[in-house]
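**Student:** Sharing a model that was predicted from the sequence below.
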Amino acid sequence: MKKVLLIGIGAGNPDYVTMQAVKALNEVDVFFFLDKGEAKRDLVDLRTEICERFITNRSYRVVEVESPARDVSRPSYKSGVHAWHRDKADIFGRLIEEELRDGEVGAFLIWGDPSLYDSTIRIIHQILADGRITFDYEVIPGITSIQALAAQHRIALNTIGEPVHITTGRRLNEGLPRHIDTAVIMLDNGSGLRALAGEDVDIYWGAYLGTPDEVLVAGKLRERVDEIERVREEERSRKGWIMDTYLLRRNPDKRKDS
């Protein structure tokens, strides 16, 4: 039977690759790389570097295909994402069916961890539910941008006995939930930064975490928001894309309970 590995490769630094991931890399016959265009070519280059650095068996091959783009003109965000996932499922299913022989192992190298704000596990479930092809699969965890952010800022994610809320910039526009004082924000197009700028909130922000381009900013959100927005735009213009994560923490005495 064919087998597919979803290998978390960490948040951008090859040193984040775990020993479990290295072992899995050396089991792979075919790697499937998604090309997201010239601006994001360094995402493919990192995957290539990881393979060359950690794989001792050089008989593997790489199949690279163009990644489908999400249709941002859809009337709702979720409908656009569902359509995007269907497009990916068609491509992934074809790759597994046509490029992977029976008994071989294929792999997708997942930025960060496959379980956190990544669609690949859901796409694999969708392919198997379709029933056209059969294969086994395994998930290898990776170091997330959240872990890298906390390490680089030298902070603990949670305060004593309190939860951590993980959400997106889009949801942050609704404000922090009651009784939540620590939130990690991912996939922010920039709008979420302003949502709590009027409150007494600390921010720990990082972009391109773990890479040579890493940028860190920390302090009171109201005092740092202009700087972070400026850096985001400068870095996006320079590289053509940006991948950032941040933690917001407020004093529970300043919480707006209702």
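**Tutor:** Nice, I can see it.

**Student:** From here on, just use CA atoms for contacts and neighbour counts.
**Tutor:** Fine.

**Student:** Which helix runs longest in this protein?
**Tutor:** When the chain is parsed with DSSP state H, its longest helix is helix 77-99.

**Student:** In terms of helix, strand or coil, where does residue 62 fall?
**Tutor:** What DSSP: H, G, I helix; E, B strand; the rest coil gives for residue 62 is strand.

**Student:** give me the number of residues near it?
**Tutor:** By other CA atoms under 10 Å, 15 other residues sit near residue 62.

**Student:** and the gap between the nearest residue to it once chain neighbours are set aside and residue 50?
**Tutor:** Leaving out its chain neighbours, the residue that sits closest to residue 62 by CA to CA, 6 or more residues apart in numbering is residue 31, at 4.8 Å. Remark: distance between residue 31 and residue 50 (CA to CA, to the nearest Å) = 12 Å.

**Student:** higher neighbour count, the two?
**Tutor:** Neighbour count, other CA under 10 Å: between residue 31 and residue 50, residue 31 has more, with 24 against 19.

**Student:** Which element, helix or strand, includes that one?
**Tutor:** Per DSSP states H and E: residue 31 is located in strand 30-35.

**Student:** other SSEs contacting the helix or strand following that strand?
**Tutor:** Downstream of strand 30-35, the first helix or strand assigned by DSSP H and E is helix 41-54. Helices and strands touching helix 41-54, by 3 or more CA pairs under 8 Å, 6 or more residues apart in numbering; DSSP states H and E, are helix 19-25, strand 30-35.

**Student:** what about versus this one:
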Amino acid sequence: MKKIYVIGIGAGDPDHLTLQAVKALNEVDAFLVLDKGEEKSGLTRLRRDILDAHVKDRSFRIVEARDPERDRDTPDYAPAVDDWRRRRADLYERFIARDLGENECGAFLVWGDPALYDSTLGILDEIAGRGAVAFDHEVVPGISSVSALLAKHRTGLNRVGRPVQITTGRRLAEGWPEGVDDVVVMLDARQAFTRHLDQDLFIYWGAYVGTEDEILVSGRLREVSDRIEELRSEARARKGWIMDTYLLRRD
């Protein structure tokens, strides 16, 4: 039986890896690394840095494939995501079927934690449901961007007896979630926090957390919003991409 590890590798710092993750890395015969284009080549380099730092036996193979493009301009968000996930599933299925020998072990290196805001586990479920290739898989948790962000800001995710919601910029743009005062927002391309300047909110914001390009800002939202927009725009222009996360906290 072929085996797949889904390994959480943290937010970007090679030191984020757990001992369990390091052990799993050293059992892998082949890693699938998706090429996201020249602009995001730094993400591929970070993965290679992690392997250089933690894998003792250099006999493993790296299989590269071009990550399918997602249509980000269509108003039909859900169908576009479904199509993108299907094409990714085709890539993953080919990797398992063609690039792994019987009884070999393959791995997907997942930013942050595989169970939080990532599609890998759902895609593997889809492949298993197709029934064309047999494999077993194991999930290794990692340090999420949320955990890394809050550690950098030296604050906690929750307050006593109060709920937390993790959502997207798309959802936050539609309105503040009911029944919560602490909201974590992942990858907000729309900068939806600017729609809530009328509320008394505190923000803990970070981009490229755990990497050499890390940027952190915290403060009253209405006082630091312009600064975050400026930093975000400059960073995106300089690198061609940005990954950011933030916690909004209502008094």
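**Tutor:** In hand now; what should we look at? Quantities reported herein were computed from a predicted structural model and do not represent experimental measurements.

**Student:** related to what we said a few turns ago, what range in the second structure matches the strand holding residue 31 of the first structure?
**Tutor:** Under TM-score structural alignment, the counterpart of strand 30-35 of the first structure in the second structure spans residues 30-35.

**Student:** List the buried residues in that stretch.
**Tutor:** Using 16 or more other CA atoms under 10 Å as the test for burial, stretch 30-35 of the second structure gives 30, 31, 32, 33, 34.

**Student:** cool, and stretch 126-136 of the second structure?
**Tutor:** Buried residues in stretch 126-136 of the second structure, counted by 16+ other CA under 10 Å: 126, 127, 135.

**Student:** Let me have those in CSV, adding secondary structure as columns.
**Tutor:** Rendered in CSV, the data for those read as follows (three-state DSSP):
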residue, secondary structure
126, helix
127, helix
135, strand
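
**Student:** could you dump the residues you listed to JSON lines with distance to residue 117 of the second structure?
**Tutor:** Shown next, in JSON lines, are these (distance: CA to CA, whole Å):
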{"residue": "126", "distance to residue 117 of the second structure": "17"}
{"residue": "127", "distance to residue 117 of the second structure": "19"}
{"residue": "135", "distance to residue 117 of the second structure": "24"}
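
**Student:** quick check, nearest of the residues you listed to residue 96 of the second structure?
**Tutor:** Nearest to residue 96 of the second structure among those, counting by CA to CA, is residue 135 at 7.9 Å.

**Student:** Just give the nearest non-adjacent residue to the closest one, would you?
**Tutor:** Once flanking residues are discounted, residue 135 of the second structure sits nearest to residue 2: 4.8 Å by CA to CA, 6+ apart.

**Student:** How about the contacts made by the one you found?
**Tutor:** Residues near residue 2 of the second structure by CA atoms under 8 Å, 6 or more residues apart in numbering: 96, 100, 101, 102, 103, 104, 105, 106, 134, 135, 136.

**Student:** Residue 101 of the second structure versus that one, what's the distance?
**Tutor:** Relative to residue 101 of the second structure, and taking CA to CA, residue 2 of the second structure is found at 7 Å.

**Student:** Pull out the buried positions in the longest helix of the first structure.
**Tutor:** For helix 77-99 of the first structure, burial by neighbour count (16+ other CA under 10 Å) applies to 80-81, 84-89, 91-93, 95-97.

**Student:** for stretch 198-212 of the first structure, same thing?
**Tutor:** Neighbour-count burial for stretch 198-212 of the first structure flags 201, 202, 203, 204, 205, 206, 207, 208, 209, 210 (criterion: 16+ other CA under 10 Å).

**Student:** distance between the longest helix of the first structure and the chain's centre?
**Tutor:** How far helix 77-99 of the first structure lies from its chain's middle: 17 Å, per CA atoms, centre = their mean, to the nearest Å.
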